[in-house]
Structure formats: structure tokens, C-alpha cells
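Enquirer: Here is my input, please return the structure:
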Amino acid sequence: MTTFFDDIAQVTYKGPESDDPLAFRHYDPTEVVMGKTMEEHLRFAVAWWHSFAWEGGDPFGGPTFERPWHPQDDMGRAKMKADVAFEMFDILQAPFFCWHDTDLRPDQGDYAGNLATLEEITDYIGTKMDSARTKLLWGTANMFSHRRWMAGAATNPDPDVFAFAAATVKGCMDATHKLGGQNYVLWGGREGYETLLNTDMGRELDHMGRFLSMVVDYKHKIGFEGQILVEPKPQEPSKHQYDFDAATCIGFLRKYGLENEVKLNLEQGHAILAGHSFEHEIAVACADGMLGSIDMNRNDYQSGWDTDQFPNNTPEVALCYYHILKAGGLGKGGTNFDAKLRRQSIDPVDLIAAHAGGMDICARGLKAAAAMLEDGGLETALTDRYAGWDSAEAKSMLDSDLGAIQSRVLNDGVNPAPRSGAQERLENWVNRFV
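Expert: Predicted structure coming up:
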């Protein structure tokens, strides 16, 4: 045991009337919603990188967090960081966690050293998992921070960097498999370009497609039953990211024949950077059966950057879970808090309060989404709006041609009048639940 979270009791459900700042007011893990417990629906995960590895720096200032495991440059402190992580998982009753390899252990400067320390720390984490309730939602490789990745990983013009990336992902997949992970994520932090003057885009895309095919092949070779996920992410940090948004990723996966093997891990902050809402990105993925998992956070809408704050907008969250529930739920995916404290929130209790508040917001959103679905108001409105397409004549038109349709319009005097989309009425309806 460490002393980092001394005197902080386990967070429990105390109901909406509680004034305890470290209690769940809405998230009751055992409460049944639409046939499953809230814990089964939401599948919360703590992000190792923001919660434990991030030191509180920004482009204009250095670290503000002084943790006992800083600096993160040796394996002794890496193990202390793991000890603290599992204490926090217990305080929050968190069912899952997620990691990048460099979150768990310091970079050794060469592949052999990186692999050895990754195996050492995952063995240590595995012993902690033996007596903990918290499981691994997913692992991934950090192929964006070190200078070797400055021109990309799978898309790098240097084949040796491609080889280093492939070896790194293999090691991370092995570690994820060993720890019982339920997904593996490809997080393309620098898979894009800064200028087209030095970029062969077609070749880079082909290399990225081949890389992902290798990942899928290796998944089957080792018998990994989890999902392979890719994460759309625009403008971070390259001028143009190849995995810009959900629609772009779906098109990419189809081009390389991977649409039945790979799904999407969607993040609210990335949706905003792409000029979308999180609800939109989830709806796009659900429409194609490609939703895998979500990273729950929020952006500061004034900053224009991916600020990764904890969620606090119930209506926004509710509409996201509405589409998730409508599509059948998160499956093997989960709700990962890819969110970090503000630089001024330096106390250990801030880390607990941030997660507890985020879990409560998601619980409120989930319950509102379930109530909307059970009421059926939006579904009724959609059915009514598209009812014309249920007629035999309308269905046959889709199998017709332009000439036949023109003849019908002329012969029948088709001259449609506009009909209201009733947007404000529907927004008012949603507000009854949130």
C-alpha cells in the first residue's frame, strides 16, 4: 500500500440528495437499466496516461503535479505508479483501465529494452489484477511521443521506423493478450502529413493499410478474441491526419478490406476537432455497425484544441448514449475517461472527484437515454417523417430509373409541398428527459 490516497474512502452510491463531494449521486453500479446493470452498460475505464503518467505541463509551463513516482524514469517508480493506480481503481470501484506502453514503463531508447521493461511491468500488473476486480479494457502503443516517430509510424518514409513500429505493436498486443484485454487500439498519433511537398500520400496510405492487416493477422494467430479498434483523430498533431473522422476511417477500412475485422474507438474531443458533435460520430459508426468503444471527455469550445476535460454536459452525453443503446450497447468496448485534471488541480482527492463526477454525468446521460428510448417519442417522429418511403410505389422507385421517374412526375402531376422538420419540438421533447 502507498500513502498517496490516504484517508480517501471508497466512493459509493448515496443518491441524488447526498451532499458528499466524494459519493456517486447517480451512478449505482447495480441499478438495472433496460435489462442490464449500469456497470454492464457503461463499462467505465480509467486512462493510465492522463491519470498517472501526465505531469501537468502545457506549451507555456512545466509540470505542476508532484507525484511520488515522478520522475518516471526507472522501473521502481513505474511499479509504485501501478500500486497507486490499483488503489485508485478500488476507491472508484472501476471495472476497467487502459494504457499506452510508455505510460507503464520509461522508454529505454532501444526496442530490446522497451520490450523487456514492458514484459516486466505487465507481469507486475498481472499479479495485482489477480486480487483486484479491475480488468484491462484495452492496450495500445505510444508511437507519437519519441522523436523516432516524428514522421509517423506505419506511414513513415523510413522502412526501419515501420519495422520498429510493427515490433512495438506486436509486443503491446502480446501484453494486452496476456493481461486479458478485451480490445487493442491503434492510435495513429502522427499518421498524417505536415506538408504535401515531401509526402507520397498513396504510398503512405497503402503502408498503413498493410500494417493494419498485419495486426489483424497477428490477432488471429495468437487467438486474441478482443476487438481491434482504430481511433479517428483530426489535427493532432499533424496538419492532416489520415484517420480524420469516423467516416474517413470507415472508408479506409473498406478500401483495404478490413471492415469486418476492425471497429472504431471514438473520442468526444476528436469529434469536436473534426467539426462534428460526438453524437454525430457515434451515429455514423452505429449506422455502419462499426462502433467499438468510446473515450469520454470534453473539449473547451473556446480553445480550439483537444483539452481532454472530464465530461459535465448531461444533454450531450445523453444523446450519445441514446445512439449507443439504440445500436445494442458497447459490447466489448467501454467508456474510457481519456480525460485529465486541470493543471491547478494538484491534490490526490481531485483525481478521485474528477472521475466520480464523470461517472455520475455518464450515469445521468445513460438513464436519460434509456428513458427516451422507452418513451419512443423520437422513434415515432422518425417513423412519421419517413412514412412515405414505406409505400410500395416509393420502394419500387429505388429500383427504377430516371426516365420512369420523370414520366411518373409528369403524368401524376407530382408537386410536393415542404413539410416541417419539427426540430424545435423534438428538442423540447429531449429536454423533458435531461
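Enquirer: C-alpha only now, for contacts and for neighbours.
Expert: OK.
Enquirer: Arg203 falls within a helix, correct?
Expert: Yes: under DSSP: H, G, I helix; E, B strand; the rest coil, Arg203 sits within a helix.
Enquirer: For Pro157, see how far away it is.
Expert: 9 Å (Cα to Cα, to the nearest Å).
Enquirer: So which of these two has more stuff around it?
Expert: Using other Cα atoms under 10 Å as the criterion, Arg203 and Pro157 rank with Pro157 on top: 17 against 13.
Enquirer: and after the helix or strand containing Arg408, which helix or strand comes next?
Expert: Arg408 is part of helix 402-412 when elements are defined by DSSP states H and E. Once helix 402-412 ends, the next helix or strand along the chain (criterion: DSSP H and E) is helix 423-431.
Enquirer: Now stretch 331-351: buried residues?
Expert: 331, 333-342, 346, 351 (16 or more other Cα atoms under 10 Å).
Enquirer: Report the spatially closest residue to Val169, excluding sequence-adjacent ones.
Expert: Spatial nearest neighbour of Val169, excluding adjacent residues (Cα to Cα, 6 or more residues apart in numbering): Ala141 at 6.1 Å.
Enquirer: Next up, the contacts around that neighbour.
Expert: Contact partners of Ala141, counting by Cα atoms under 8 Å, 6 or more residues apart in numbering, are His100, Asp101, Thr102, Thr168, Val169, Cys172, Leu186, Trp187.
Enquirer: compare with the first, here's sequence two:
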Amino acid sequence: MTLFSDLPTVRFEGPETTNPLAYRHYDPDRVVLGRTLRQHLRLAVCYWHSFVMNGADPFGAPTIARPWMTGEPMAAARAKADAAFDLFRVLDVPFYTFHDRDIAPEGDGLAATLRNTRAVGDYLGEKQAASGVALLWGTANLFSHPRFMAGAATNPDPDVFAWSAATVKTALDVTHQLGGANYVMWGGREGYETLLNTDLKRELDQMGRFLSLVVDYKHRIGFAGPILIEPKPKEPTKHQYDFDAATVYGFLRHYGLEKDVKLNLEENHALLAGHSFEHEVAVANAYGIFGSLDVNRGDPLLGWDTDQFPSDASQLTLAFHEMLKGGGLTTGGLNFDAKIRRQSIDAEDLVHAHVGGIDICAEAFLKAARLVEGGGLAGPVSERYAGWSAPDHAARGATLEEVAAAAEARAVSPQPRSGRQERLETVVARA
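Expert: I've put the predicted structure just below:
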């Protein structure tokens, strides 16, 4: 028995239902744009916030206690896995995600720690086979332990670099063993606090080499999924090297990794970087490095990563629209990198949070799909750039001189044209 054993599987009951443990918008078998909602959304529950988070914050002690948070560490890890897969059953989600330290405890030294990770990986494989739930992606925690206080790949101590390499190798091995669709590199402390003690170029070169080693290893073991980087602008490090989508693309181009590495983008991180979520998705699509999404929101009144469940479809609609314009999700998915609030201490609160978040994602996706099907945005955008289709236009000259000469020869000066922003905002609001 687990905390969730007595709960039935949540089902779609339609927009009129008053059942708080039913889906109003998420009908997994509904076909939209040629695929079911289950195939489009590829929903995933994260291990860390859902089963590790205890409600502690910088100003207060833990408020959330779960049965697997005490006792012999490996037995607790298996109990945690039992509870996790029971929750996946309740929510009827196809995927989950984890850090290595979420699923298995640290041991006495590196070798023991890696053995723990592999052992729990075997247990997760059994759970996957019995349930049909698959792994969206795995990653390694290279930020929580004090050894990583100055970074992992970027650490000034080469012993930490080597420890991190062994940790990532094992996490990638387990992800591969479990059929993971992707592997994420989350650089929680890859950055610096002050340049007074930092060799910035050395650290960037170390991070580039580390990622190159991971990509080479991925190919050698036959891991078919992409490596994903998750941009984050700040917190805990003041100057993160993976600030946003554009910054990461520049990094990947510099080290020749742009063909092997894509992005896992998070709404909360986009906000902290001073961007909208749809901006980050559009940039990733423009550079051909879009991979996956974390759909936790932030609080615009707070300047840190609050990791809240989505509660407003309008905040996601345009991001999903940009996602669909780029072809939608392939190996990626929608991961709930979100945690219940410190006062939400009951296990059922975790279920309500996911049910609400899943419904919001489905509602937003259906609005985005209607925008695509109706062409309400694509048509005006195409019309706005129609002049570039003229084969003899002045701007198509091969040299600056040719463009300038053709422009000078034109008798008519260009006239401003409306961008129709308010009209298009209304189209979105009415979708």
C-alpha cells in the first residue's frame, strides 16, 4: 500500500464536471491535428519536487513528511518508487523524469553511490515493465552536495570535474537502460558569483569539453535521444553560463555542439531571464534546437524560481502555438517541474496539483491548435512579409552596392503599414 493506493485513476469527464479529481479538458484519446492529446502533450511527472521536496525553505523547517523520507536509504528508495508509480497510475500519465539523487541515495564514496543508482535503476525498469509508464528523461544532480558549490564541469578542482563525469556517465547509462527518450544536462551551479576569483574562459572551455565528452559517449553507447540543456538565468549562481536559449545556442555553436544538443525550456526560467515563454520556444525553433518543455510557472511579483503548477491557460497558449509552428514535440514532452506549496501537506494535494496542471495544459494546447487550424495568426504574418517573395525586389541584390542602387532607382518611397497587433491579440483571446 502507498499513499495513493486508494485513489482511482483520474478520467476525462468533460467541461461540465464538478468532480475535482477528473479531467475537464484532457481527453487523452481525442485526436487533434492528426494525433491524440496523449501523443501531443507527452505529460511527465518529475521525481524531485513530487517525492523529494519536504516543504523546507530558507526561513523554515520541513513541513511535508512522507513514509519514504525515513528508514534504511535503499529500502526507502524502493518505497519511493512504489509510491511514484502509483501516482503515475492515478494521473494516467505516460512519462516521468528524475535526477539520480532523487531515485537513489548517496553512498559511502563514489563507487557506492553509483552502485545505488544502478540498483534502483534496475528496480525502476521492473516498475516500468509492469505499468507501461516510460522515462521521458534522466539527469544527474551536480548541484546539491557541497562538492559542487563552485560548479561541476566548471569547477576549479579537476577532481570534481572527474567525479561529475563519472556521475553523468552512470546517470546516462541508467537512462539508456530504461529507454529514456532524452538526457538532460542541468547546470545548476555552472556560473560564477564574482570575477575576482573566476577564470571565465577556462570555465567555459571546461563546460564545452565536458559536454563534448557526454555527446561522444552518447554516440558510443547508441543512445538515440538528444542531449538537452536547460537554460537558467540565475539562482543559485548570480551569473549562469546557460542564461537563456540564445546564450546556449551561442555556446553550442562555439564548441561545435549545435547538431547534437537541444534545449529543455522552462516557463519559470524564461520569466527570470526577462523573456516570455513563447519567446524562448520561438528562439529555439529558429535555431533548430527545440527539444522539450518544463511547464512550471513563476510568480511575477517574486524574483526567484517558485516552481508553481500552471493555473492559467493564457500563459501557455502562445508557447504551445510556437511549439506547434515548429512541428510539435518529438522526443520531448511537458514535464511538471513543479512543487506543491509549503502549506499543502497532504498527499492528495499533489494529485489535485497535477490534475489541475494537466487540464490547464490541455486547455492551452487546444486553444493553440485552433489558432493553427484557423490560420488566424499565420495568414497575417505571411501577408506582412509577402514583399520578400518578389524575385526582383531591391533587397535581393547580391551585394550592398546592388541593393543600394536598386533602392535609389525606385521612384516610390516605402510607406508604413500597420502591424495589427491588437487585432491579433483579439484573435488569440477568442480562440
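Enquirer: circling back: average offset between the helix holding Arg408 of structure 1 and structure 2?
Expert: Compared with structure 2 after the fit, helix 402-412 of structure 1 shows a mean deviation of 3.0 Å (mean Cα distance after the TM-score superposition for structure 1).
Enquirer: Read off where that helix ends up in structure 2.
Expert: On the basis of TM-score structural alignment, helix 402-412 of structure 1 is assigned to residues 400-410 in structure 2.
Enquirer: residues making contact with the matching stretch?
Expert: Under Cα under 8 Å, 6+ apart, the answer for stretch 400-410 of structure 2 is Ala394, Ala395, Arg396, Gly397.
Enquirer: Please pick the buried ones from these.
Expert: Using 16+ other Cα under 10 Å, the buried ones in the contacts of stretch 400-410 of structure 2 are Ala394, Ala395, Gly397.
Enquirer: For Trp149 of structure 1, state which of the buried residues of stretch 331-351 of structure 1 is nearest.
Expert: Asp338 (21.8 Å; Cα to Cα).
Enquirer: Look up how far His270 of structure 1 lies from the closest one.
Expert: Taken as Cα to Cα, the span from Asp338 of structure 1 to His270 of structure 1 is 11 Å.
Enquirer: what comes up buried for stretch 221-235 of structure 2?
Expert: The neighbour-count check on stretch 221-235 of structure 2 (16+ other Cα under 10 Å) flags Phe223, Gly225, Pro226, Ile227, Leu228, Ile229, Glu230, Pro231, Lys232, Pro233, Lys234 as buried.
Enquirer: Dump those residues to CSV, plus secondary structure.
Expert: As requested, those are exported to CSV (three-state DSSP):
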residue, secondary structure
Phe223, coil
Gly225, coil
Pro226, coil
Ile227, strand
Leu228, strand
Ile229, strand
Glu230, coil
Pro231, coil
Lys232, coil
Pro233, coil
Lys234, coil
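Enquirer: Relative to Asp244 of structure 2, which of those residues is nearest.
Expert: So of those, ranked by how close each gets to Asp244 of structure 2 (Cα to Cα), first place is Pro231, at 5.0 Å.
Enquirer: Spit out the contact partners of the closest one.
Expert: Contacts of Pro231 of structure 2 by Cα under 8 Å, 6+ apart are Trp186, Asp242, Phe243, Asp244, Ala245, Val248, Leu263, Asn264, Leu265, Glu266, His269.
Enquirer: The helix or strand hosting Gly269 of structure 1: how far from the chain's middle?
Expert: Using DSSP H and E, Gly269 of structure 1 sits within helix 268-273. How far helix 268-273 of structure 1 lies from its chain's middle: 11 Å, per Cα atoms, centre = their mean, to the nearest Å.
Enquirer: Quick one: residues in contact with that helix.
Expert: 232-235, 245, 277-278, 281, 295-299, 304-308.
Enquirer: Since that was my last question, I'll sign off now.
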